[in-house]
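1. only geometry, no sequence info:
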């Protein structure tokens, strides 16, 4: 843990901005449950994202689209109970903010009131400007999300790198500036060329968090199940796997089954 980190009792949007200003990288991971969030918070993570990726890794859905607002609030509430230090931001799920700015406001307020989270994340740029402004007007911190936006996967038709063409790259830069002008406290940049991510990070004053966006952003985020090797089938180029928990868990369960079958567990010491 760095000197800066040890001095922060609770991470806030102000401290995230200060980290960008002084050049300290921001660490961010997803979390969906109490037990994992407690471990991540204890390790000193700066930001925990209660991602709609729970739809994939927790529920087994093919996309993030099926997860509901109620389900997101359930996961967020579990995470918030676990943390002492990290800033908790929650994805506003597909279908709960695109309809109107008033719908976006209601969804964001429900997340904040019912889960105790510290902010929300919304996918999109200028097209959701009114919704972002409406949510911010209620005092709810908003993080933006540009590049590959998984809630729009059926529009893209592919999970390949976004904004490689000049026109899309220019729009992404304009959207990033729009999000900053609206008052967003940060922007996730997903799966875009590193040079574009570098340019965006220089042209906006708010923190940028990359996932598959290269090293020249203000912080990084990964899905915790991917980073820890719990999910085995998803191995994109940008993922660095720090553990093989799938193998460890499989080995432990195999031993457990063997000990039960042989009568070794429970032993005399493990009986009352």
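-> Now that the structure is in, tell me what you want to look at. The shown structure was predicted, so the numbers you read here are calculated from the model rather than taken from an experiment. Numbering: from 1, shown residues only.
2. C-alpha only now, for contacts and for neighbours.
-> Fine.
3. OK, contacts around residue 85?
-> Residues near residue 85 by C-alpha atoms under 8 Å, 6 or more residues apart in numbering: 8, 9, 10, 11, 41, 44, 46.
4. what do you get if the cut-off is 6 Å, keeping everything else the same?
-> Each residue near residue 85 by C-alpha atoms under 6 Å, 6 or more residues apart in numbering is listed here: 9, 10, 11.
5. Quick check: residue 93 vs residue 67, distance?
-> 7 Å (C-alpha to C-alpha, to the nearest Å).
6. where exactly do the strands run in this protein?
-> 26-30, 47-50, 87-91, 119-123, 142-147, 186-190, 208-211, 219-222 (DSSP state E).
7. still on that earlier bit, filter the contacts of residue 85 to the buried ones?
-> residue 11 (16 or more other C-alpha atoms under 10 Å).
8. Take the contacts of residue 85 and lay them out in TSV including distance to residue 225.
-> Shown next, in TSV, are the contacts of residue 85 (distance: C-alpha to C-alpha, whole Å):
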residue	distance to residue 225
9	26
10	25
11	23
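9. Closest to residue 167 out of the contacts of residue 85?
-> residue 11 (36.5 Å; C-alpha to C-alpha).
10. adding another structure so you can compare the two:
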């Protein structure tokens, strides 16, 4: 059957069918989320903070994204795999941007790439699409520019900012983007954008009116219970505590001699044991 086509997403929007996207960064979690039925996996540069331990997405490199994308692609057969283009992998030089996007498809095996930005990246989006590289856009709060925004603040709140976001979304669609992420913008604005585009909008902190939603897997699973989730994140599990409890139980059993037992051990033939004993 192969992977889901990006064109199917536009059909789903036309049909009024909502869908989910989630991040994954390695083989086991990608395998699990596909088994759960997720249609799109984002190998996000959020791996910088949730996997690599950075304070932001800015330090993430192309090699990081390629490496993690490969693992996700190996784990999946049906899901669309979208790879984030990290900070400064496409902003400085259009030719370098094309090479980097090509790496994500050729070396990483990604189905598509995701770029942050509006009208200023439209020529690059058009060039990528013309070269056969599917592109997902990203507007609103763009994490790679979080220092410029002064933190995780809601975007598009003024008439001018809202109008620009709508214009940027239309420009990305006209350039050939197959979908656009809307992050941390007012729900009514997200609704306007969604109604005015033929391509799907994928919300994160953009309210319930988008065609799809995306969440960071580690936030959703409660891996970091000492990291306060942003308002738009919802925990569906508390796996961080469960993992700690499991490791503590293991430590206690090893220290107390309760693990391993005969059940977890391998026996040796009695005749062989006797021969070894006689040999001294």
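-> Looks like it arrived, so ask away. None of the values given here were measured: they were computed from a predicted structure.
11. In structure 1, point me to whatever sits opposite residue 140 of structure 2 in the alignment.
-> Aligned counterpart of residue 140 of structure 2 in structure 1: residue 147 (TM-score structural alignment).
12. Redo the strands of structure 1 as a markdown table? Include mean neighbour count and distance to residue 261 of structure 1.
-> As requested, these are arranged in a markdown table below (neighbours: other C-alpha atoms under 10 Å; distance: least, C-alpha to C-alpha, whole Å):
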| stretch | mean neighbour count | distance to residue 261 of structure 1 |
| --- | --- | --- |
| strand 26-30 | 22 | 37 |
| strand 47-50 | 28 | 39 |
| strand 87-91 | 25 | 43 |
| strand 119-123 | 25 | 48 |
| strand 142-147 | 26 | 50 |
| strand 186-190 | 26 | 47 |
| strand 208-211 | 27 | 44 |
| strand 219-222 | 22 | 39 |
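13. now those strands in a markdown table, with distance to residue 129 of structure 1?
-> Listed next are those as a markdown table, based on distance: least, C-alpha to C-alpha, whole Å:
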| stretch | distance to residue 129 of structure 1 |
| --- | --- |
| strand 26-30 | 25 |
| strand 47-50 | 22 |
| strand 87-91 | 16 |
| strand 119-123 | 10 |
| strand 142-147 | 10 |
| strand 186-190 | 14 |
| strand 208-211 | 18 |
| strand 219-222 | 24 |
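14. Tell me which of those approaches residue 81 of structure 1 most closely.
-> Judged by C-alpha to C-alpha, the one of the strands of structure 1 that comes nearest to residue 81 of structure 1 is strand 87-91, at 10.6 Å.
15. And the contacts of the closest one?
-> Against strand 87-91 of structure 1 from outside (C-alpha under 6 Å, 6+ apart): 11, 47, 48, 49, 50, 51, 52, 117, 118, 119, 120, 121.
16. what do we get in structure 2 for residue 240 of structure 1?
-> Checking TM-score structural alignment: residue 240 of structure 1 goes with residue 234.
17. rewinding a little: counting neighbours, go ahead and name the busier of residue 93 and residue 67 of structure 1.
-> Set side by side, residue 93 of structure 1 and residue 67 show more neighbours around residue 93, with 26 against 19, by other C-alpha atoms under 10 Å.
18. I'd like to know how far the aligned residue in structure 2 for that one sits from residue 130 of structure 2.
-> Using TM-score structural alignment, the partner of residue 93 of structure 1 in structure 2 is residue 86. Residue 86 of structure 2 sits at a distance of 21 Å from residue 130 of structure 2 (criterion: C-alpha to C-alpha).
19. how many other residues sit next to the alignment partner in structure 1 of residue 195 of structure 2?
-> Under the alignment by TM-score structural alignment, residue 195 of structure 2 pairs with residue 202 in structure 1. Using other C-alpha under 10 Å, residue 202 of structure 1 has 15 other residues around it.
20. repeat for residue 279 of structure 2
-> With other C-alpha under 10 Å as criterion, residue 279 of structure 2 counts 7.
21. try residue 182 of structure 1
-> Using other C-alpha under 10 Å, residue 182 of structure 1 has 17 other residues around it.
22. what does it align to in structure 2?
-> Aligned by TM-score structural alignment, residue 182 of structure 1 pairs with residue 175 of structure 2.
23. Contacts only, for that match.
-> Residues near residue 175 of structure 2 by C-alpha under 6 Å, 6+ apart: residue 126.
24. again, only using 8 Å
-> Shown in contact with residue 175 of structure 2 (C-alpha under 8 Å, 6+ apart): 122, 123, 125, 126, 129.
25. Can you turn the buried part of these into a PyMOL selection?
-> A single PyMOL command selects the buried members of the contacts of residue 175 of structure 2 (16+ other C-alpha under 10 Å):
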select buried, resi 122+125+126+129
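26. and which of the contacts of residue 175 of structure 2 is nearest residue 51 of structure 2?
-> residue 125 (28.3 Å).
27. what do we get in structure 1 for the closest one?
-> Using TM-score structural alignment, the partner of residue 125 of structure 2 in structure 1 is residue 132.
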